[in-house]
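Asks: structure, please.
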Amino acid sequence: MFFKKNICVLILSILSFHLYSQKDSTKVKNEKVEKNLFVQEGLYKPLAPAKAAFYSAIFPGLGQIYNKKYWKAPIVWAALAIPTYYYQTNNSEYKRFRTAFRLREAGFQDEFTLDDGSTTVSDTTLERAQKQLRENRDLSLLSGVILYVLQIVEASVNAHLLQFNTDDNLSLKPTFIMDPMLFDAPKVGLTFKYTF
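Replies: Sure, this is the predicted structure:
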């Protein structure tokens, strides 16, 4: 009995020495993070995503330039120019057909009425054209607003992702391993291996 107690005490003392010899990795990491946050602001900038979103909200594409993704700014400008162009085109055509419809309803001559009094466009065509052009105009406005919000979100998310450590050790390397025993009836599987 005495021998068992001595062995237990010996094992516990050896384990306790081993436990005290380890460094607290979370404490070291927290000290490094605090140093970066408040002293040098090198790796982690907590206001960077908010700034990128703010700049994109003020002028589209400016958040992408702030993130140093210069190639994205012309894409944003083109993406917002297309719905703007279609909005203006559809709006001017809608006003043209609306004016012609109002003049015809009031009994005046419109641009689609010939000199002899005949019309090239019927009343129902004028009504349908107004309806279709109004829908296209509203759809262009909606798509422009959606693209505007998406470019703000993209700038903010990109600013968040720029702060992550992405080195070559964080990669995916698929490999195929053939089992010689199951060559006639191959099996498919997925294996993840990770190291720290």
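Asks: contacts and neighbour counts: CA atoms only from here.
Replies: Will do.
Asks: need the longest helix for this protein.
Replies: When the chain is parsed with DSSP state H, its longest helix is helix 123-161.
Asks: got the buried residues for that one?
Replies: Residues of helix 123-161 classed as buried: 126, 129-130, 133-134, 136-137, 140-141, 143-144, 147-148, 151-156, 158-160 (neighbour count, 16 or more other CA atoms under 10 Å).
Asks: cool, stretch 102-119 as well?
Replies: Buried positions in stretch 102-119, judged by neighbour count with 16+ other CA under 10 Å: Arg104, Asp110, Phe112, Thr113.
Asks: please apply the same query to stretch 68-75.
Replies: Lys72, Ala73.
Asks: and if you look at stretch 84-101?
Replies: Buried residues in stretch 84-101, counted by 16+ other CA under 10 Å: Thr84, Tyr86, Tyr87, Asn90, Asn91, Glu93, Tyr94, Phe97, Arg98, Thr99, Ala100, Phe101.
Asks: compare with the first, here's sequence two:
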Amino acid sequence: MLNKQLFIFIFITSLTIVHCFSQENGALNVNDTDFGNSNIYNPLSPSKAAFYSAILPGLGQAYNKKYWKIPIVYAALGTSIYFYSSNNTNYNRARTAFKLMKDGKPHEFDGVNGNILLSEEALITAQKGYKKDRDLSLLVTVALYALQVIEASTNAHLLQHNVDNNLSISPKLIKNSINQRPIVGAQINFNF
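Replies: The predicted model follows:
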């Protein structure tokens, strides 16, 4: 317990003594900021990025000049579309075999001519499983499509924020005016 209190005391003391900056010392010129340049701020940029991304997946990321995200978008959408197609094909195979079994006709899973033998219950279970997986794959595909549209819009919005070099920590030692003892506390100031 004493070690913890000692650590906290040393930490707070070091913050009050040391004056830290995250950039070089010097005056900040007005030309260093992007606030005055009206070409930087475009309120329609997020909606354009979302529109482009909705028309063609990855186009919103290209509009934001984040070209490295395009292969990720297509890999995610392609994988989910592949699983949808595969599950749909297997569902249709099991459904066709079940219908042919009910009609008394030969089918893919009848056990004749080297085919595997599946019972009626196995075909019903396969249909249910493949249908559930197909529907889940469709849901994932739609969610990934919406996610890439939202990501393009959010990225375009965040690109317009000014992140300048005026980010600093400036701790102060505040003394009590009555007894001149330091006051322990923390304060966060945001300057706009």
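Asks: overlay the chains and give the TM-score.
Replies: Aligned and superposed, the two chains score 0.68 in TM-score terms (TM-score structural alignment, normalised by the length of the second structure); 144 aligned residues with a CA RMSD of 2.6 Å.
Asks: doesn't Ala100 make contact with Asp110 of the first structure?
Replies: Yes - assessed by CA atoms under 8 Å, Asp110 of the first structure is found in contact with Ala100 at 5.1 Å.
Asks: nearest the middle, which residue of the second structure would you pick?
Replies: Glu151 (6.9 Å; CA atoms, centre = their mean).
Asks: so which residues of the second structure form helices?
Replies: With DSSP H, the ranges of helices along the second structure come out as 2-17, 45-55, 59-63, 70-103, 120-159.
Asks: closest one to Asn189 of the second structure among the ones you listed?
Replies: Closest of the helices of the second structure to Asn189 of the second structure is helix 2-17, at 15.5 Å (criterion: CA to CA).
Asks: now that closest one: buried residues?
Replies: Leu15, Thr16.
Asks: gap between that helix and the chain center?
Replies: Per CA atoms, centre = their mean, to the nearest Å, the displacement of helix 2-17 of the second structure from the mean C-alpha position of its chain is 38 Å.
Asks: got it, and stretch 66-84 of the first structure?
Replies: Counting by CA atoms, centre = their mean, stretch 66-84 of the first structure comes out at 13 Å from the chain centroid.
Asks: kindly report the same for stretch 154-169 of the second structure.
Replies: In terms of CA atoms, centre = their mean, the centre of stretch 154-169 of the second structure is found 19 Å from the chain centre.
Asks: ok, stretch 62-74 of the first structure next?
Replies: Counting by CA atoms, centre = their mean, stretch 62-74 of the first structure comes out at 14 Å from the chain centroid.
Asks: what span of the second structure is that stretch aligned with?
Replies: Against the second structure, the aligned range for stretch 62-74 of the first structure is residues 59-71 (TM-score structural alignment).
Asks: excluding its backbone neighbours, what's nearest whatever residue of the second structure lines up with Gln88 of the first structure?
Replies: Using TM-score structural alignment as the criterion, Gln88 of the first structure maps onto Ser85 of the second structure. Leaving aside its chain neighbours, Ser85 of the second structure sits nearest to Arg134 (7.7 Å; criterion: CA to CA, 6 or more residues apart in numbering).
Asks: distance check, that neighbour against Asn90 of the second structure.
Replies: 9 Å (CA to CA, to the nearest Å).
Asks: same check, this time on Ala143 of the second structure
Replies: Per CA to CA, Ala143 of the second structure is found 23 Å from Asn90 of the second structure.
Asks: do Ala76 of the second structure as well
Replies: Counting by CA to CA - Ala76 of the second structure and Asn90 of the second structure are separated by 21 Å.
Asks: what's the match for Lys131 of the second structure in the first structure?
Replies: Correspondence of Lys131 of the second structure to the first structure, assessed by TM-score structural alignment: Arg134.
Asks: for that match, give me its contacts.
Replies: Contacts for Arg134 of the first structure (CA atoms under 8 Å, 6 or more residues apart in numbering) come out as Asn90, Asn91, Tyr94.
Asks: who touches the residue lying closest to Ala50 of the first structure once chain neighbours are set aside in this structure?
Replies: Among residues not flanking Ala50 of the first structure along the chain, Ser156 sits closest, at 6.6 Å (CA to CA, 6+ apart). With contacts taken as CA under 8 Å, 6+ apart, Ser156 of the first structure has the following neighbours: Pro49, Ala50, Ala52, Ala53, Gly63.
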